[in-house]
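In: Sequence and computational prediction follow.
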Amino acid sequence: MAMQDEKSKHSPLIGIDIGGTGIKGGLVDPEKGELIGDRVHVPTPQPSTPEAVAEVVAQVVAKLSARPDASVADSPVGVTFPGIIRHGVVHSAANVDKSWLKTDIDALLTERLGRRVGVINDADAAGLAEARFGAGEGVSGTVLVITLGTGIGSAFIFNGKLVPNAELGHLEIDGFDAETKASAVARERDGLSWEEYSLLLQRYFSHVEFLFSPELFIVGGGISKRADEYLPQLKLRTPIAPAELMNDAGIVGAVVDIAHN
């Protein structure tokens, strides 16, 4: 298996990004961080129980494995999951069925797929991808990748290495969980203008900057496409840049993780 895994590092690997509403997959060149061909996207089953999700993941992997440019049949698969993952076990499940809690997702998917699987938190995967192939490529020291979406996700990268499960969206600021006020969904819910939203982001990023003194902030999530609406209004000592890999970041990061572990 070790020799096979070494060979797989130099051929396309499958990355799967499990989300609350959709499951995406693709073939990735682990040395370039590029998708090969189109992504496969299917709805997340409802209810999103471990067994139902595992079955859909297996279907996506089968489709990708059938492609002419796919890697060997027993190559490892990288998977992201929207929750805290420790030693392959799920410890939070905000956007999927609560039956995931305490599930050994590594063991579940390894058995279902019949090949080695590595599971990583979705924000951590996006952070790895950005640090290696995106806006953080070549940056040493601390890089913080902050995703603004339903909540605030985060990835803590130090000298290119991931410090897993950093939940910086749950920092308490002014008596509130930061993500309840400064997420992209909170902006829409509260009907905030970009200028008003920028004030909340300023408060959040200033606090995180004080705590960690990073070399770089990278902002991801869907509204990173609108970065010119709010990033120029932020006054920070730390450089801040929009994410570059967009919707491919999770898939790419899952492959980066499995290819180098």
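Out: Arrived safely, thanks for sending.
In: From here on, just use CA atoms for contacts and neighbour counts.
Out: Fine.
In: show me the contacts for S224.
Out: 148, 242-243 (C-alpha atoms under 8 Å, 6 or more residues apart in numbering).
In: and which of those is nearest to P76?
Out: Using C-alpha to C-alpha, A243 comes nearest to P76 of those, at 26.6 Å.
In: ok, back up a step: dump the contacts of S224 into JSON lines; add distance to R203, secondary structure and neighbour count as well.
Out: Listed next are the contacts of S224 as JSON lines, based on distance: C-alpha to C-alpha, whole Å; DSSP: H, G, I helix; E, B strand; the rest coil; neighbours: other C-alpha atoms under 10 Å:
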{"residue": "L148", "distance to R203": "14", "secondary structure": "strand", "neighbour count": "22"}
{"residue": "P242", "distance to R203": "18", "secondary structure": "strand", "neighbour count": "24"}
{"residue": "A243", "distance to R203": "20", "secondary structure": "coil", "neighbour count": "28"}
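In: which parts of the longest helix belonging to the chain are buried?
Out: In the chain, taking DSSP state H as the definition, the longest helix is helix 194-212. Across helix 194-212, burial judged by 16 or more other C-alpha atoms under 10 Å covers 194, 197-198, 200-202, 204-206, 208-209.
In: Where do the helices of the stretch 101-250 of the chain begin and end?
Out: Using DSSP state H, counting those that start in this stretch, the helices of the stretch 101-250 of the chain run over 105-113, 122-133, 178-182, 184-189, 194-212, 249-259.
In: for comparison:
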Amino acid sequence: MANSVDRAVGIDIGGTGMKAGIVDLANGELVSDRVRIPTPAGAKPKDVLSTVRELLGLLGHDADELQVGICFPTIVKNGRTLSAANVSHKWQDFEAEKFFEEGLGHAIHFVNDADAAGLAELRYGGATDQPGLTVLTTLGTGIGSAFLFDGALVPNTELGHLQWNGDSIEKYAAPTARERDDLSWKDWAARLQEFYDHLEFLFSPDLILVGGGVSKNPEKFMPLISTRAEMRIATHANNAGIIGAASLAL
């Protein structure tokens, strides 16, 4: 594959949907259409790999010679996936990076999905040149998080799995909980308030960024949440995972 670092492909694998695009690495912007396919039921490795191939096919020949970054909703260490909250348990302690490389026939870059979103904000968005601790929270199928401290990523923070009444707090406060429990935006924001209160008590961030799928509707819940730290929508919203995964080519 060509070792081009002006553009790269980013693939964001989520618990609900899988998205991909070609990214201009100079400014962190998509230079292709964003393509999306629902995550296959059960999210087993072979089915996810098949969908990744479909996404690359949808991007066309423009993607053929570019480096590929993939982000994934689990703890990722040394290319292995060490958790499996919103995907098949087959990903638990699985050599995922090697699996994708063998399945696609070339090397890839591989990272946690919220960490990829954090890199997008660090390199091209709301956390650029931000001093102190920025916490990015991605609100989607679950709750992801990225710690960005003085310009560096602290990986695999997993704040969605803070314990809350005996379970992961994302089961209580993620957007999927709003849909599952048929909550109004106000009632769901009250749950989110508990999450952010807990986050601030433990970590005292200087800035909180909000990304993920629900960040396209900030007016429905952001005014209902109060934090000590400044809180604002992430610059790249729901494209941050694609952009951050692609940026690993740098």
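Out: Perfect, I can see it now. Nothing here was measured: the structure is a model prediction, and the numbers come from that model.
In: Overlay them and tell me the TM-score.
Out: Laid over one another, the chains give 0.88 as their TM-score (TM-score structural alignment, normalised by the length of the second structure), with 250 aligned residues with a C-alpha RMSD of 2.3 Å.
In: thinking again about what came up before, how far is the longest helix of the first structure from where the chain is centred?
Out: Put simply, helix 194-212 of the first structure sits 22 Å off its chain's centre (C-alpha atoms, centre = their mean, to the nearest Å).
In: Show me what that helix is packed against.
Out: Judged by 3 or more C-alpha pairs under 8 Å, 6 or more residues apart in numbering; DSSP states H and E, the packing partners of helix 194-212 of the first structure are helix 178-182.
In: in the second structure, what residues pair with the helix it packs on?
Out: Under TM-score structural alignment, helix 178-182 of the first structure corresponds to residues 169-173 of the second structure.
In: just stretch 81-88 of the first structure next, same as before
Out: Going by TM-score structural alignment: stretch 81-88 of the first structure matches residues 72-79.
In: what's the spacing between the matching stretch and its chain's center?
Out: With C-alpha atoms, centre = their mean, you get 11 Å for stretch 72-79 of the second structure.
In: what sits up against that stretch?
Out: 12-15, 81-87, 95-98, 110-114, 144, 156, 158.
In: Which of the contacts of S224 of the first structure sits closest to K161 of the first structure?
Out: Distances from K161 of the first structure to those, taken by C-alpha to C-alpha, are shortest for A243, at 17.7 Å.
In: corresponding residue for that closest one in the second structure?
Out: Mapped onto the second structure by TM-score structural alignment, A243 of the first structure lines up with A234.
In: Kindly provide the distance from E170 of the second structure to A96 of the second structure.
Out: Distance, E170 of the second structure to A96 of the second structure, using C-alpha to C-alpha, to the nearest Å: 24 Å.
In: For those two, work out which one has more neighbours and name it.
Out: Remark: of E170 of the second structure and A96, E170 carries more neighbours, 25 against 20, as counted by other C-alpha atoms under 10 Å.
In: In this structure that one contacts G142, no?
Out: Yes - the criterion here is C-alpha atoms under 8 Å, and E170 of the second structure meets it with G142 at 5.4 Å.
In: what is in contact with those two at once?
Out: Counting by C-alpha under 8 Å, 6+ apart, the residues touching both E170 of the second structure and G142 are G160.
In: Correct me if wrong: T157 of the second structure contacts F147.
Out: Yes - with contact defined as C-alpha under 8 Å, T157 of the second structure reaches F147; the gap is 6.9 Å.
In: Who has more neighbours out of these two?
Out: F147 (26 against 17).
In: roughly how far apart are the equivalent of that one over in the first structure and D248 of the first structure?
Out: Aligned by TM-score structural alignment, F147 of the second structure pairs with F156 of the first structure. Distance of F156 of the first structure to D248 of the first structure, computed by C-alpha to C-alpha: 19 Å.
In: try L27 of the first structure
Out: Relative to D248 of the first structure, and taking C-alpha to C-alpha, L27 of the first structure is found at 11 Å.
In: the more surrounded of these two?
Out: Shown here are L27 of the first structure and D248; by other C-alpha under 10 Å, L27 has more neighbours (30 against 21).
In: Translate the more buried one into the numbering of the second structure.
Out: Checking TM-score structural alignment: L27 of the first structure goes with I22.
In: and if you look at G37 of the first structure?
Out: By TM-score structural alignment, G37 of the first structure lines up with S32.
In: give the contact list for the closest residue to that match other than its chain neighbours.
Out: What sits nearest to S32 of the second structure in space, not counting adjacent residues and going by C-alpha to C-alpha, 6 or more residues apart in numbering, is I22, at 5.4 Å. By C-alpha under 8 Å, 6+ apart, the residues touching I22 of the second structure are 7-10, 30-34, 59, 63, 246.
In: aligned partner of G244 of the second structure in the first structure?
Out: Using TM-score structural alignment to pair residues, one finds that G244 of the second structure aligns to G253 in the first structure.
In: tally of neighbours for that match?
Out: Counted with other C-alpha under 10 Å, residues neighbouring G253 of the first structure total 35.
In: just checking, it touches A125?
Out: Yes - G253 of the first structure lies in contact with A125 (C-alpha under 8 Å); the separation is 4.1 Å.
In: Quick one, which of the contacts of I22 of the second structure are buried?
Out: Of the contacts of I22 of the second structure, these count as buried by 16+ other C-alpha under 10 Å: 7-10, 30, 32, 34, 59, 63, 246.
In: Among those, which ones are in helices?
Out: Using DSSP H, these in helices are 59, 246.
In: The longest helix of the first structure vs the second structure, average distance?
Out: By mean C-alpha distance after the TM-score superposition for the first structure, the fitted helix 194-212 of the first structure averages 2.1 Å away from its aligned residues in the second structure.
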